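Participant: heads up, no residue letters with this:
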C-alpha cells in the first residue's frame, strides 16, 4: 500500500481494517461455502430425515441458503440507515462485531449439541446408530431453534459490516483521492484473500473433521476480526453521521414556541425532519442509482447460485482427479483465484487496451452490461453441462468429471469483476456525501431481492437443466430492460 505522503497516509488504520476485512470475509465466505451442505447433510438430514425425502430436503436446503444470503443483504440496508442517519460508520461496525461474535458462539454450541458423542462426521446413519432413533424427535425443536437463532445473529452481524467499505474511504482526506482509490483496491483484494482461504479451507475442514471443527474455524476468525477492528479504534478517522436532508433545526423550547406562535409561524417548520422525510429525500436524490441497481436483481440471483445449485450439481459428478478427491463445495474458491487474477488484468491490460485501440472511454454501465452478459453465458454453460450429466448412457452419469464446471466458473468470475466491483465504485462515486452508505446499501438490497426471489423459485418443481436455461433467458431480458432504463444516465463528474 503506497501513499503520496507517508506522514499523512493512514497506515495503521488501513492495517487494522485490512486484517478485519480478510478475517471477517473468511467467516462470511466460509459459511456460505458449506451452508447448503450443512442444511442438507447435517441439520435437516439429522432432524427431518425421517419425515422428508432426499429431494425435498435438497430443495428446502436451497431455499434456506437463499433466505440466509438475503438476510445478509437486508441487514446491509439497515446498516446504511444506521451509519448515515444515526450511528455513523464506526459505531455501526462495532454493532456488527457484537452480533457476529454472539451468533458464532451460539452456532458452535448448537453444532456441538446436535453432534452425538464420539461422532466426528455428519453421516446420519452413524449418528442415528450412536444416539438412538428417538433423538431426532426429542431434540427437533431445540436444535432447529438454536440453529436459526445462531444463523440469524451471525448473518445480521455480517450484513451490518458492509459499512466497512465506506469506512475505508473515510480514513482519507478530500485531497487524498489517489490514495483513497488505492485504498479501495486493497480493500477488495483482502476481501478476496479471505474468501480464497475460506472457500478452500472450510470445505476441507468440513470433509476431514466434520461441521463442528469447520464452524470452529469460522467463529475463530469472527473473534479475530472483532479484536482487530476494536484494536485499531485509537487511529481511525471517525466521520460523524450526516443527516439526509441537511437540516439541523432543533425543537423550539416553550419560550421560543410562544414567540413563534405570536409571529404566526408554525412550530412544525422548526422541527427536525422525521425519519420518513429523510428516507424520501434520500430516495429522490438517488433515483438515478436506483434505476441502475434495480435490474441487477436477476444478476445477483444467478451469481449466488455458484454456492448452492452449482455445488449440488457437482455432487452428482466425478470429484476425483486421479487419486485426489476434490469436494464440490471447494469449487467456489476457484472463483476467488480467478477474481484475484482478473482484477489487475482488466484494470492494467484490458481496459487501457480497449480505450487506446478503440478510442473510447469505458464507463461503469459498459462494464455492468458486459458483466450481466457473462453471467447469462455462465448459466448456458451450466445448462449444457447438466444435459450432458443426464445423458441416459450406461456408466455416464456420475462419471462426468468436476473439471467440466471450470468454464462456467470462469464466466461467472469474469461477470463478478465487471459487475460486483463496479457497483461498489459506482455507489461511492455517484452518491452525494451524505448518502454514500445508503447508496451502497441499495446495491445490497438488489442482492437481497435477487436471492429472495431465487428462494421462491427454488420451490418450483423444475428440472435443473430447465432452470439453468430459464435463468439465462431472464438475464438476457434484464439486459434489455436495463439498457432502456439507463440509456440517458448522466454521471456526476460529467
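Facilitator: Yep, it's here. Computed from a prediction, not measured in an experiment: that's the story for all the values here.

Participant: make it CA atoms for all contacts and neighbour counts henceforth
Facilitator: Noted.

Participant: Hmm, residue 451 is touching residue 307, no?
Facilitator: No - using C-alpha atoms under 8 Å, residue 451 is not in contact with residue 307; the gap is 11.8 Å.

Participant: longest helix of this structure?
Facilitator: helix 177-209 (DSSP state H).

Participant: Please compute how far it lies from its chain's middle.
Facilitator: Mean-position distance between helix 177-209 and its chain equals 12 Å (C-alpha atoms, centre = their mean, to the nearest Å).

Participant: ok, then the element right after that helix?
Facilitator: Scanning forward in sequence from helix 177-209 by DSSP states H and E, the next helix or strand is helix 211-231.

Participant: other SSEs contacting that next one?
Facilitator: Under the contact definition 3 or more C-alpha pairs under 8 Å, 6 or more residues apart in numbering; DSSP states H and E, helix 211-231 sits against helix 11-37, helix 88-114, helix 177-209.

Participant: quick check: angle from the first one to helix 177-209?
Facilitator: So that's helix 11-37. If you take axes from the mean of the first three to the mean of the last three C-alpha atoms, to 10 degrees, helix 11-37 sits at 40 degrees to helix 177-209.

Participant: Which strands or helices does whichever helix or strand comes after helix 11-37 pack on?
Facilitator: Later in the chain than helix 11-37, the nearest helix or strand by DSSP H and E is helix 44-48. Of the remaining helices and strands, those touching helix 44-48 by 3+ C-alpha pairs under 8 Å, 6+ apart are helix 54-81, helix 124-131, helix 135-160.

Participant: Next up, a structure to set beside the first:
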C-alpha cells in the first residue's frame, strides 16, 4: 500500500492507523502501571521481604526500565525499524508479564496445602525473570511508539500530528489512572486452590492480558502503517564524535598544540563543524541534567516508601475504602487537573504580572516542591509512629498473659539482668505485652500453686501470648503472635476456644478448622467492617454472632466463652487499628504532583527548545537516563544511610534535594538561552556560500548554466 493510499484511510482527518497505536499505548500503560502499583506489596507480603529489600528491588526494576530505552532506540533506528522493534519487544514484554503472574500463584509449590510455598526460591526466580523481561520490553518500546505514531502523518498534517501527541499523552494517563484503581481491587480479592490468599495472580494476570491485547491490536493495524526504514541512529554518531574528541584531546595533550575554545573542537580533524556545533548545544543541556536524578529519586518513591507508609494508615473514606496501593491514583488525577490549570491560568497570570518565570526557574520550583512533599511525608510519618505498636528488637521478645481461670493470677517475670517484676491479673483479664530478654523466665501462680511459662524456644523480635487457667487445675498454652502490622491494611483475627469441647469456627466465610479446648486457631485475614462469626457447635446447638466493626491494620484474639442462644465472645486487642487517615497523604501527593508538572513538562519543553532538530532523540534518551539514575540514587542513599526511622530518611532525601536545588539554581543563573534554529540557519547560509564558491570555481551559474567569457 503506497503513501497516497494510506492517506485515504482516515477518520476525522487523522490517519486510521494512529487509532491502533493509541489503543496499543493505553493497554501497554495499563499493563505497566497496573503491575507496578501492587509490586512493592507483592515483594513484602508474598515474597516476604522486608521494607528495605522490597524498596531496593522495586527501584532497581524501575531503573532498568529507564535504562533500556537507549537499547530500543538503537535497535529501531539502526537495524529493525520501529515497527519490528515494537512487535518483537512487545512479545518479550507479554511473556514477562505472564511469567510474573505465574510466579504469584502461591499453590504452585504449596504441597502441604498450608498457604506457605514449600520452595520460595521458585517464586523469587520466576519473579526476577519476569521483571527483567518486562523491563526490556517496556523500556525498549518506550522511545519507539510515540515516534512511530508521528511517522503516520504527512508533512501537511502538522496540526493533526500535534493533536495526536496530546491524545497519546492522555491515553498514557488514562491507562495509568484506571490500572492503579483496578489492580489493587483485584489484588484485594481472595483466590487459591488449597488456601485463600490475596490474589496477586489476578492483579498481575489482568495487566498481562492487556499487554497481549496491546500486541494484537498493534499487529492488526500493520497493513495501514507507514513504516519508515532504519536511517541510522544519531545517538551512535554523537557517541562516536564525543569519544573521538576526548581521545584526540588526551592523545595530543603532551604536544605543543594550541588550546581550543571548546573540548568538542578536538573532533574537527574527523567530523563536520555542523555536527560538532550541534553536539555542543546538546552537551550544554546534558550538563544541566546532572542534578536532575535527585528529583526522580524522590518522585518514584510514591510507588515504594509512600505505598508502604499507606499500609499503616486508615483508608476508610466513608462510602469507599481506599487500599494502600490505590493512593497512587492521586498523582494521575492531579496531573489531569493541574496541567490545564497551569497552562491556562497560572503561567498567563505570572506573565501578566511581568515576572520572568523562565523554564529553568520553573524546574527549580518543581524540585523545591518535591522536597517540601517529603518534609510533609516526614511529619505524617512522625504522627504514624506515635500510634504504631512497640515491637521488640532482635535481642528481646514480648509476652502477654491472658487469665482464663476462676481466681486471680500472679505473674512473675525474672528478666535478668533487668530487675524482676510482677503483674496481677483478675479472672478473664488480658495483660499488656511485657518486653523481656531472651534469657528471661516467667511463671504463673494461683494461690499456692505455680507453673512455669515455657520460654525455652522463644525468638527475638517476636511476640507471644500465654493463656492460663486453673479450672480444674493449672494449664497453659503458648502461641506466637504477629510481630508486625497486618498486611495491606487488613485485620488478622484468631480465636481461643474456652469451651470444654473442640469447635470449628467460621468468620467471613473462612473456615479456620478444628480448635481444641484452650487452643488457638491460626490467624485469618479479614477486611474492613462487621464480620459474621459462625459454625460453633456446643451444648447441642449452633451459635453465631456479628463481630465488632474492624478497622484497618488491627489484630484481635477472640475468646469464645459460651454457646447459648448467641455466641459469647471477648476481644483482646493485640495490635490497635491504624489511626492516622490516608487523607493526610494528599498534601504530599499534591506537592510532588505540582512539582512534577512544573519540572517534568517544563524540562522536556526546555530541552527540545535548546536542542537541534535532528537531536531531539538524544535529549529524550538523556532525560530517561535521569529517571534511571534517580532510582539508582534511592538504592545508594537508602543503603548507605542505615537510618532506622522512616521519617528521618524522608528528611534526608528532602534535604539532599534542597541542596541539589540550590546547585541547579546557580547553574541555571549562568545558563544562556540559545535558538538552535538560528545557529543551524547560519550553517545553512555558510553551506550555500561554500557551494556557490565551488560552482563559481567550476564556471557554473545556477540560473544560466556555465559562465560566458564576457559575463562580469
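Facilitator: Received it, and whenever you're ready, just let me know what you need. What you see is a predicted model; the values in this text were computed from it and never measured.

Participant: Can you calculate the TM-score here?
Facilitator: Once the chains are laid over each other, their TM-score by TM-score structural alignment, normalised by the length of the first structure reads 0.80; 434 aligned residues with a C-alpha RMSD of 3.0 Å.

Participant: Just the buried positions in the longest helix of the first structure, please.
Facilitator: Neighbour counts over helix 177-209 of the first structure (16 or more other C-alpha atoms under 10 Å) mark 179-180, 183-207 as buried.

Participant: how many other residues sit next to residue 120 of the second structure?
Facilitator: Residue 120 of the second structure has 17 neighbouring residues, counting by other C-alpha atoms under 10 Å.

Participant: show me the contacts for it.
Facilitator: By C-alpha atoms under 8 Å, 6 or more residues apart in numbering, the contact list for residue 120 of the second structure reads 47, 109.

Participant: Find the nearest non-adjacent residue to the most centrally placed residue in the second structure, please.
Facilitator: By C-alpha atoms, centre = their mean, the second structure has its centre lying nearest to residue 303, at 2.9 Å. Nearest residue to residue 303 of the second structure, sequence neighbours excluded (C-alpha to C-alpha, 6 or more residues apart in numbering): residue 37, at 6.4 Å.

Participant: I figured residue 429 of the second structure was touching residue 409, is that so?
Facilitator: No - counting by C-alpha under 8 Å, residue 429 of the second structure does not reach residue 409; the two are 9.5 Å apart.

Participant: what about the aligned partner of residue 186 of the second structure in the first structure, distance to residue 43 of the first structure?
Facilitator: With the correspondence set by TM-score structural alignment, residue 186 of the second structure lines up against residue 205 in the first structure. Distance from residue 205 of the first structure to residue 43 of the first structure, counting by C-alpha to C-alpha, to the nearest Å: 17 Å.

Participant: now do residue 112 of the first structure
Facilitator: 12 Å.

Participant: what's the answer for residue 295 of the first structure, then?
Facilitator: 35 Å.

Participant: now do residue 187 of the first structure
Facilitator: Taken as C-alpha to C-alpha, the span from residue 187 of the first structure to residue 43 of the first structure is 34 Å.

Participant: which one in the first structure is aligned with residue 668 of the second structure?
Facilitator: Aligned counterpart of residue 668 of the second structure in the first structure: residue 486 (TM-score structural alignment).

Participant: Mind jotting down where the strands sit in the stretch 251-400 of the first structure?
Facilitator: Ranges of strands within the stretch 251-400 of the first structure are 320-321, 324-325, based on DSSP state E, counting those that start in this stretch.

Participant: whereabouts in the second structure does the first one align?
Facilitator: I take that to be strand 320-321 of the first structure. Using TM-score structural alignment, strand 320-321 of the first structure lines up with residues 316-317 of the second structure.

Participant: so who does residue 238 of the first structure touch?
Facilitator: By C-alpha under 8 Å, 6+ apart, the contact set of residue 238 of the first structure is 88-90, 170-171.

Participant: same question but for residue 98 of the first structure, I mixed them up
Facilitator: So residue 98 of the first structure contacts 157, 226 (C-alpha under 8 Å, 6+ apart).

Participant: go again using 10 Å as the cut-off
Facilitator: Each residue near residue 98 of the first structure by C-alpha atoms under 10 Å, 6 or more residues apart in numbering is listed here: 153-154, 157, 222-223, 226.

Participant: what's the spacing between the equivalent of it over in the second structure and residue 212 of the second structure?
Facilitator: Superposed on the second structure with TM-score structural alignment, residue 98 of the first structure falls opposite residue 91. Applying C-alpha to C-alpha, the value for residue 91 of the second structure to residue 212 of the second structure is 8 Å.

Participant: what does residue 227 of the first structure align to in the second structure?
Facilitator: Counting by TM-score structural alignment, residue 227 of the first structure lines up with residue 216 in the second structure.

Participant: likewise residue 17 of the first structure?
Facilitator: With the correspondence set by TM-score structural alignment, residue 17 of the first structure lines up against residue 21 in the second structure.

Participant: Hmm, its match is touching residue 214, no?
Facilitator: Yes - using C-alpha atoms under 10 Å, residue 21 of the second structure is in contact with residue 214, at 8.8 Å.
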